[in-house]
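In: What shape does this take:
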Amino acid sequence: MKLYAELLKQLYKVIDRANIVIDEPMKNHTYFKVGGPADILVNPEDVSEVQAAIKICKENEVDYYLLGNGSNLLVKDGGIRGVIIKLSKLNKIEVEENKIIAQSGATLYDVAQVALGKGLKGMEFASGIPGSIGGAAAMNAGAYDGEMSMVMESMLAIDGNGELLTLNKDEMELSYRSSAILKYGYTVVSVTLSLQVGDVKVIKARMDTLAKRRSDKQPLEYPSAGSTFKRPEGHFAGKLIEDCGLKGTCVGDAQVSQKHSGFIINRKNASAKDILDLIILVQTEVEEKFGVKLYTEVKILGEEK
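Out: From the prediction side, this is the model:
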């Protein structure tokens, strides 16, 4: 840790030592349950600590990465050089009439449950997505004919210099699985959602229906990062993969799910390399057979072992 001596000294001044971990295995922080160690993992408790951590990393010319709850992340077996700033402790959710203001570390499930409790509709589609609202906002996540662009009114974000800025709907630059957050390397601090008043029973019934569809069709019993690939224009990734005869294909303990071909799962003891090699195999086969390029929806970070 000699390389990071000055950086750690500065971090310890603004963040409790108990919230700074050295050589932390990333398999403990991702839904895939794989990944080597991060040099430093920081768990800020408020927005000012996030700003301070970013500024310290910038001043020391050390790479940093933002982490929600790791539901859409694959970390390579060699781990991550630099600093992981984990936002899970920023999870406050507030309600003002038909608006919900949720900090970035709040889970989509919890936000949807708060909306349900207040009789507000619009977040049902996201109630089963295993991610944080910050990550969902950044990638404009969606499912079951809904996406974040339909409910987001504004975002509070941190720019690359550690300064706060507010983005309104037009400034978010929302498109399929993308936004200004990803384009410019901003960090989502909180999201303001504009919802509609609805019937609690109807909202609950919709959430229950989607939960059943999800459990019936998706391999929720295995570690994965959800849909592995973005939807190619005019196609469905899962169908292309299945039509290549790849359903159930394994590399080590990584497998194309037999329940849904759009998911790659960790059957038990897969390495990140197993998963990456299977991703490449699937991409190669689909392009050779159908001429369609598959791009990962899963974010890939880190170094080979």
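
In: Only C-alpha atoms from now on, for both contacts and neighbour counts.
Out: OK.

In: There's contact between K259 and P219 in this structure, I believe.
Out: Yes: if you go by CA atoms under 8 Å, K259 and P219 touch, sitting 6.0 Å apart.

In: Now the second one, please; I'll put the structures next to each other:
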Amino acid sequence: MWKNELRAAVKDCRFEEGAKLADYTTFRVGGPAALLAEPETEEALCALLDLVEQKNIPCLLIGNGSNLLVKDGGFDGLAIHLGASFAGITADGDRIQAQAGALLSKTAVFAVDHALAGMAFAHGIPGSLGGAVYMNAGAYGGEMSHIVESVRVWTPEGVKVYSCEDMHFSYRHSRLMDEKAVVLSAVLKLEKGDEQLIRDEMKKLLTRRKEKQPLEYPSAGSFFKRPAGHFAGALIENAGLKGFAIGGAKISEKHAGFLINFDHATARDVLDVMKAVQDQVFALYGVHLENEVRIVGKDK
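Out: Below you'll find the predicted structure:
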């Protein structure tokens, strides 16, 4: 059985069968993984990915789990969680190198501690560096494509280094979303700045985020992508859907772009709210709201 083969073949790795994936996502919903792996070294991670590729095992990479919805039936494959062993951050002049599991918020704080400007936008984004690079995360006019210099990735052909241009970044998208590739680390090119001015900007953006976003509830951040010529939150609010709820999931009254878990929601609750909102907005405005959140797994 593939689970036993992986356990036997890969050292420096913690394995757990039936791990509840709700505990590994910021939405706090979702069923179990057939097998969860937490590699302790890059070599162990690459060995896992090589075996998964060879044996055609379904695989799910989880950093901070902040842009992920796992269905209630769980994930019939290997879930790989990048924990503390992949959270390293170092500085060299105006560049920062960060591993895929490093929290984006901590990377932004590390940058300001070294008087490096360009990451203030990322301070309140709850994801990991790997996930942020993978989907070109952004906020308040900034995005990862503005600061990424190079990315080290695992591919079935081996480890490669992609330049920013190689990544083919676009709105909430990179080439990695269309390929078999996993971020291992990235080099960020920043600018020397005034530490206090950078801190002030970060504080201002964080205050704005707290005032306007429902950070007190589990969610996956902005649930829908921004449709061309519109704002998803404004369309949802104008459709009268603020506070619209099914089960334990609802559209936030604070910010209509957020779908929150306010009362022990199931993934089915979240998906039902999502579908109802998409249908209503399309019926009223002819605009299809596309998920920014990645949905994986099977129904219960």
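
In: where does the TM-score land?
Out: The pair, once superposed, lands on a TM-score of 0.98 when counted by TM-score structural alignment, normalised by the length of the second structure; 299 aligned residues with a CA RMSD of 1.0 Å.

In: more neighbours, K259 and P219 of the first structure?
Out: P219 (19 against 14; other CA atoms under 10 Å).

In: Which position in the second structure pairs with that one?
Out: Aligned by TM-score structural alignment, P219 of the first structure pairs with P214 of the second structure.

In: same check, this time on I80 of the first structure
Out: Using TM-score structural alignment, the partner of I80 of the first structure in the second structure is F75.

In: one step back: checking the match of P219 of the first structure next. Helix, strand or coil?
Out: Here P214 of the second structure is recorded as coil under DSSP: H, G, I helix; E, B strand; the rest coil.

In: who touches it in this structure?
Out: By CA atoms under 8 Å, 6 or more residues apart in numbering, the contact list for P214 of the second structure reads 252, 254-255, 258, 260.

In: hmm, which of those are the buried ones?
Out: Among the contacts of P214 of the second structure, those buried by neighbour count (16 or more other CA atoms under 10 Å) are 252, 255, 258, 260.

In: And for A211 of the first structure, the neighbour number?
Out: Other residues close to A211 of the first structure by other CA under 10 Å number 16.

In: element containing it, please.
Out: Per DSSP states H and E: A211 of the first structure is located in helix 200-217.

In: Now that helix on the second structure. Mean distance?
Out: For helix 200-217 of the first structure, the mean deviation from the second structure after alignment is 0.3 Å (mean CA distance after the TM-score superposition for the first structure).

In: Contacts for that helix next, please.
Out: Residues outside helix 200-217 of the first structure that contact it (CA under 8 Å, 6+ apart) are 116-121, 124-125, 127-128, 144, 259-260.

In: And the furthest pair within those?
Out: Maximum pairwise distance among these (CA to CA): 35.0 Å, between K118 and K259.

In: what's the burial count for the aligned residue in the first structure for I198 of the second structure?
Out: With TM-score structural alignment defining the correspondence, I198 of the second structure maps onto I203 in the first structure. Close neighbours of I203 of the first structure, defined as other CA under 10 Å, add up to 21.

In: Give me the distance from stretch 54-71 of the first structure to the chain's centre.
Out: Its chain's C-alpha centre and that of stretch 54-71 of the first structure lie 15 Å apart, by CA atoms, centre = their mean, to the nearest Å.

In: Next: stretch 176-186 of the first structure.
Out: With CA atoms, centre = their mean, you get 13 Å for stretch 176-186 of the first structure.

In: What span of the second structure is it aligned with?
Out: Aligned by TM-score structural alignment, stretch 176-186 of the first structure falls on residues 171-181 of the second structure.

In: which outside residues touch that stretch?
Out: For stretch 171-181 of the second structure, contacts defined as CA under 8 Å, 6+ apart pick out 133-138, 153-156, 167-169, 182, 225, 292.

In: could you pull out the helices for the stretch 1-150 of the first structure?
Out: Using DSSP state H, counting those that start in this stretch, the helices found in the stretch 1-150 of the first structure span residues 5-14, 47-59, 108-117, 133-138.
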